[in-house]
Structure formats: C-alpha cells, structure tokens
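A.B. asks: Sequence first, predicted coordinates after that:
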Amino acid sequence: MTTTLVRAARSQPVDRTPVWFMRQAGRSLPEYRELRQGNQMLEACRTPDLVTEITLQPVRRHNVDAAIFFSDIVVPLQAAGIDVVIEPGVGPVIAHPVRTQADIDSLPELTAEMMPDITESISRTAAELATRDDTALIGFAGAPFTLASYLIEGGPSRNHEKTKAMMAGAPEMFSQLLAKLAAMSTTFIDVQLSAGAQAFQLFDSWAGYLSPRDYRTHVLPHSQRVFSDLAGHDVPSIHFGVQTGELLPAMSEAGSTVVGADFRVEFTDASTRVQPGQALQGNLDPALLFAPWEALQPRIEQIVRDGLSHSGGHIFNLGHGVLPSTDPEVPGRIVDEVHRISTALLSGDDPK
C-alpha cells in the first residue's frame, strides 16, 4: 500500500495532510535520553538495535505519518574512513580539515560494503513499520555543500569563511570536493532506499548562508546530481535547507519532488517560489511549540489551510527541528490536530 506521505509527496490526492517532524527522534523524548546513556552519537548511529528503536520511538509516541531514519549527516564521512567525531555541545569536528588539492585527492570513496549496519538498521525498521497501516520510512543524507563546509571549516562555523574562500578563490577545487561528496551522499541514500526506505530527504543545512548566485553557480549542480543519480529508485524526495527562503526558486530546480520551507518564509510565499505542482513541506516555527495551545492552534490551522490551497501536495512539518526542551506531549497533539483539521477540510466540513 502506498502511504499517505508518499502520495502527498507526489502531489497525489490524500484524505488528510501527513505529518512528521525533523528531529522527532531525539533529545525531546525521555525514552531517547534513557536509551542513549553510555554511548556516543556516532556509535549509536552505527548500532542497528539502537537505530531501530530510536527511529520508532516518535512513531509510537506521536503517531506521525513517517519515521525518519536515525542517523547523522557525517555518518557517511565516518563510514568512508574520515576521522570525525561529534563533540557534545559542539557538533561534528573533523580531525584533518580539507583545504588543499592533496586533501581532496586523498578523500576515500564510500561504498555500500562499508555500511552493512545501515542496511541492517533500515531493513529492521522497515519490517517493524510494515506492521502499521500507513507509516512511511524516510532516509536522508547531508547535501554536498553542507558536508563540504564541515570538512573545510573543521567543524561548525558561524560564517563559513574558509568554505566561501575556497568556493570563490579555487572554484575548480571546490567543485571537485562537492562532486566527491555528492557521490558519498548518493551512495549513503542508495543503501537506505535499497534496504526499504520509501522516500528520502537531502539536508542542505548551511545553504542559507549563500547568495542565490553563488548557490546556482557552485552548489546547485552537485545537488542536482544526487537527485538525478537516485531517480532510478522511483521514490519521492525532499530538499530542505535552513534560512533558504531566497533560495527556494533555485532549490526547487534540484530535482526533488518536495521542497521544504523553513519557518522564516511565509508558506504562501514559498508556494509561489517552487515549480508548479511541486509539493511543499513545512513550516511551523519550532519555538511556537512552547506557546499556549490557544496561541499555537491557529498557527497550525493556517498552515494546514495554506497547504491545502497549494497547487501541489503538502506535508506538515516544522520549519526546522524539534527543540531539545520541547514538551514531548506537544508534537503528538499537533499530529492529531493536523489530521483533524485536514480531514474535515478535505471532506468539505468546518473543522471548528
């Protein structure tokens, strides 16, 4: 059976608006925090028992319409043999940043054989989800530019100055790096789709730091390559970045069936910036989950209404990830409300 989320992602008719949340499997859940005690992030991401359980936790708690594979965007880098750790409170840290032609030439190639645990984790999770009537499994990877920024900067960066310096000062070298990373992202997603994921999302977390011209010139071709190389799987795909309102017209050309809008752009504006008939995902501000329900509920309803008026499909999500201190009861209440409102509106009833 084709799930509601997959149909919405393909802009096909649905009987309700599907919902999932970025970072739904994570620190906002007490059961996640308990399970993660005593193991490092990358260790957890490479342990099938933990990955399967963590991926399924928000499905059980929130009744979301999709599970997002529990992993991290630097997992393919680690799997390829790059020395990377995730430092608590900091993020990914690269032991040997990539800044010269020799550094790029020495980057290893990622193959499926390096990731048997990813295949096992996806297969186990897909088997568990098969017992539910209407829950999709979404795979994911980091986009080439975002991975390049971590490699060049050596870790998270406020301004991405070293990355932009290479992009502007050594564009051919920069392009070679992104081409290698596009191949890694493609392989990582390919393994997930081959093992049973029904859709995937490409995260370009740092693309919003670029101008539209730089994005089109230096980044878009490599993101297009990822979507093009995975087209043979015939599954819906989502492209998302943070602070990318001005980049949505270009991002919509990358080849995804869905474009994610963050909370900084009005949904109705996002609707005019993507390809005609292309589905949209988003875009409730995650900080609003801390507001009283009487203030939050109208925002939910407006996004549902805006989504249903969009020319393509709509997947309800936050405009970024669930914040760690979010009350774990709120996302599930949002799921119920989105389902209630959208079902009523699609049936021609008043949701009040």
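C.D. replies: Structure received.
A.B. asks: CA only for contacts and neighbour counts going forward, please
C.D. replies: Noted.
A.B. asks: neighbouring contacts of stretch 67-87?
C.D. replies: The contact list for stretch 67-87 (CA atoms under 8 Å, 6 or more residues apart in numbering) reads 20, 22, 24-25, 41-42, 45, 51-52, 54-56, 58-59, 92-96, 107-111, 114-115, 122, 135-142, 147, 184-185, 188.
A.B. asks: same thing with stretch 325-337?
C.D. replies: By CA under 8 Å, 6+ apart, stretch 325-337 touches 19-20, 27-29, 61-64, 289-290, 297, 300.
A.B. asks: which among those end up buried?
C.D. replies: Neighbour-count burial (16 or more other CA atoms under 10 Å) is assigned, among the contacts of stretch 325-337, to Val19, Trp20, Arg27, Ser28, Leu29, His62, Asn63, Val64, Leu289, Gln297, Ile300.
A.B. asks: in terms of contact, does Thr17 touch Ala344 like I think?
C.D. replies: No: here Thr17 does not reach Ala344: they are 10.6 Å apart, not a contact under CA atoms under 8 Å.
A.B. asks: Compare the two (neighbour count), which wins?
C.D. replies: Thr17 (26 against 16; other CA atoms under 10 Å).
A.B. asks: That one - that's part of a strand, no?
C.D. replies: No: assessed with DSSP: H, G, I helix; E, B strand; the rest coil, Thr17 is coil; it does not lie in a strand.
A.B. asks: Could you pull up the residues touching it?
C.D. replies: Counting by CA under 8 Å, 6+ apart, Thr17 makes contact with Thr4, Ala8, Val304, His314, Ile315, Phe316, Val338, His339, Ser342, Thr343.
A.B. asks: then this one, side by side with the first:
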Amino acid sequence: MAHDFPPLKNDLLLRAARGEETERAPVWCMRQAGRSLPEFMKLKEKYTFFEMCQTPPLASEITLQPVHRYAGLLDAAIIFSDILVIPQAFGMVVEMKPGPHFPEPLNTPEDIKKLPEVVDVEKELSYVYEAITLTRHALQGEVPLIGFVGAPWTLMAYMIEGETSKSYQKSKAWLFKYPEASKVLLLRIADVCADHLVSQVKAGAQIVQVFDSWASHLSPYDFNTFALPSLARVSSRVRSRLAELGLEQVPLILFEKGADTTLTEQARDAGYDVIGLDWTIEGSVARDIVNAASPSKTLALQGNLDPTVLYGGKDAIEQYTKRMCESFKGGLDKPCKAWIANLGHGVTPATQLDDLRWFLQCVHKYSASPKSA
C-alpha cells in the first residue's frame, strides 16, 4: 500500500534492529508518550483514555508529543494505543476504573464460544491504522514509527482475570486445568495479534514490538509450553503475510518482562529480530546467551535501565546509564552494535522531564562509538 510518506532522515533504530553497527545506540522509551508529560495530562482532562486511543488525530498528537519535547534526543516514536484493543476487537468490553476492567471475563473454556471465529481487524481497529498513517506524515521522516501489540499470554490473562492481578490465579489455573483449551485460545489470540501488526505495517509502522507484560508469572516450563508457541505463531504469521502482500519485512521486537530464564528459547525459537530486556539482567550476560542461542544471525538487544533510576538524581542517572552502555557495548571503547537503548519497562508517571532528558543525553554521550565520539 503506497502512502507516499516523507523519506526517513534517521534510520539508526532500524539499522540497530537489523544487527548492524551504529555510530551510537538509538534510544526510545516505553511509555514515552503519556502520563509523565503535562501536555498529555491536559488532554486527559478533556477525554477518556479510550477516546484518545480511538480518535486518530488525538492519538497522533500524543504520539508526537515526546518527539517534539525531546527533539533530537529520541530515535523513534511509538504509536499511542493500548494492548487491550485486541480483546476489544474480539468484542469484549474493556473499561478503565482507573485500571483495566472486563465486566464479563472468560470464566471457563465454554466462554470461548462467545468470541467470534474470525476477527476483521481492518474493521474493528481501523482507528489505529488511521492514526499510524497520520503520524507517519506528521513526523516528516524525523524518526521511525513503532507499532505494537500485546502478547497472547498477557492478553489471555487479562481476558480471564478481568483486571490486573498480583497472582494471576484464574488465568494460570486455566493452563493447569484446561491446557488444550488454553493452547487453542492462545493461538487464536496470536492470529489476531499478527493480523493487527501486519495492518499497522500496511498503515506505515516501520518496526513493531510485542509486549508480554506478565511473562514473569510463568515458570520456564509453562512459558515454553504455552507462551512460546503463540509468540512464534505471531512472528511467523507476520512474516508470511507481509511476504504475501509484497510488503517489506520490518524488524520485530519481543519484550518479555521478567522472563530472563527463557532468553535462550526466545532467541532460538521465537523468531524475532530484537530481544527486549528488563533491568534484572546485565547486558553483557544477555549478549552471551543470545549469541550462543542464535549463532547464525546477530539478534539485537533492547533495554534496560531500571525506570526508578530516573528518581535517583542526575549523578545516579549518569552513573547507571554509563554502566548500561559499557555492559551492552562490551566496554566504552568498543563500537556500538545491535543494541537499542531503552528502559527496562515504561516511563513511570512521576518521572521529571529533565531527568528523562538527562537519561537520553547520557545515552547519546556514552553509547557513541569511539570513531564517532
């Protein structure tokens, strides 16, 4: 699908995602658009969360807010949307009270029959794609635009729990009581996730990420038995559908929060180009694991500063960011290759604007390759 988008001026993120050496690490932040920005909070006074998601001009405006505020420091925009648009596309009601709430969650496998066999994402989620196309034009090629989706396990957990949970007792019990039904549901969700990613690429997304926020609640065995096959289904379906449509293959990022014990399987079996990391593993350790698991292809890493470091003051931010750069690069005197700097999770609401700006500046400074410094 031709949209005649402006040419891309900064392809640092895309080069790093493809495993290439870069003059410095590209940097962006999960949840960079949202609650930490005063311009977002002003809009929140007028509109509900889902109104902002479902109104393309608003979603585009919010996506652009951090790019404008941190001009020259961010190397990507990520479309303002939500992972729970997938359950909504299945026809489930999702409310914000203030967190996600499903009035009618799935209680037993019989409830799966209430979900449609076929989900037309182009119809149900057209507002996301319209927002992406608007944003690609508005960016004027300044930075690439990231699309995203929730991972099947995280979405299944929400659909069964009906809300955020500390133990995920209901959804995990499904895995143990109804293992085959759970696998069927996960693969159905995976197909819709893949279709959503493909439609985002058709609309203008240049790289996409899968967020598995609740991976930490699964044992390695359960991750490999339930989550991993559905993640592989997403990546393989995205690649095959893009090929069928004659579209360029975009880099795929997988972010499994709290699942460091399954890094080998993620790198070897999931089928993604970039492995996102939270802050509980050293970059150098992750690199060794990923390289051993994928000897024939250089996978990129993304991460992984603890977001709460941004509350520690400028000295701490600089110290920890420098350590992160050194670990991922293999030494500050080494070239930067196949690494995307990010936080280990999203920007938290009370983060001060100047502290996030300082983090970005420190990444620019300490990730620069010697020949580029």
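C.D. replies: It's in. The structure displayed is predicted, hence computed values, not measured ones.
A.B. asks: Cross the contacts of Thr17 of structure 1 against helices and list the overlap.
C.D. replies: Thr4, Ala8, Val304, Val338, His339, Ser342, Thr343 (DSSP state H).
A.B. asks: Chain neighbours aside, what residue packs nearest to the last one?
C.D. replies: Taking CA to CA, 6 or more residues apart in numbering as the measure, Thr343 of structure 1 lies nearest to Arg16, with 4.8 Å between them; neighbours along the chain are not counted.
A.B. asks: Just give me the match in structure 2 for the one you found.
C.D. replies: Per TM-score structural alignment, the equivalent position to Arg16 of structure 1 in structure 2 is Arg24.
A.B. asks: counterpart of Arg213 of structure 1 in structure 2?
C.D. replies: So Arg213 of structure 1 corresponds to Tyr221, using TM-score structural alignment.
A.B. asks: just Asp285 of structure 1 next, same as before
C.D. replies: Looks like Asp285 of structure 1 aligns to Asp306 there (TM-score structural alignment).
A.B. asks: Can you report how many residues neighbour the match of Arg16 of structure 1?
C.D. replies: 26.
A.B. asks: follow-up on the earlier one: who are the contact partners of the match of Asp285 of structure 1?
C.D. replies: Applying CA under 8 Å, 6+ apart, we find Asp306 of structure 2 in contact with Asp278, Trp279, Leu343, Gly344, His345.
A.B. asks: my read: the fourth one touches Pro307, true?
C.D. replies: So the one you mean is Gly344 of structure 2. Yes: judged on CA under 8 Å, Gly344 of structure 2 makes contact with Pro307 at a distance of 6.5 Å.
A.B. asks: Which strand or helix spans the one in structure 1 that sits across from Arg323 of structure 2 in the alignment?
C.D. replies: Using TM-score structural alignment, the equivalent of Arg323 of structure 2 in structure 1 is Gln302. Per DSSP states H and E: Gln302 of structure 1 is located in helix 293-309.
A.B. asks: outside of that helix, which residues touch it?
C.D. replies: If you take CA under 8 Å, 6+ apart as the criterion, helix 293-309 of structure 1 is touched by 17, 267-268, 280, 283-284, 288-289, 313-316, 334, 337-338, 341-342.
A.B. asks: Flag every buried residue along stretch 52-69 of structure 1.
C.D. replies: Going by neighbour count (16+ other CA under 10 Å), the buried part of stretch 52-69 of structure 1 is 52-59, 62-69.
A.B. asks: Return the member of these nearest to Glu34 of structure 1.
C.D. replies: Ile54 (10.7 Å; CA to CA).
A.B. asks: picking that back up, among the buried residues of stretch 52-69 of structure 1, which lie within strands?
C.D. replies: Taking DSSP state E, the ones among those that sit in strands are Ala66, Ala67, Ile68.
A.B. asks: related to what we said a few turns ago, report the buried members of the contacts of Asp306 of structure 2.
C.D. replies: For the contacts of Asp306 of structure 2, buried by 16+ other CA under 10 Å: Asp278, Trp279, Leu343, Gly344, His345.
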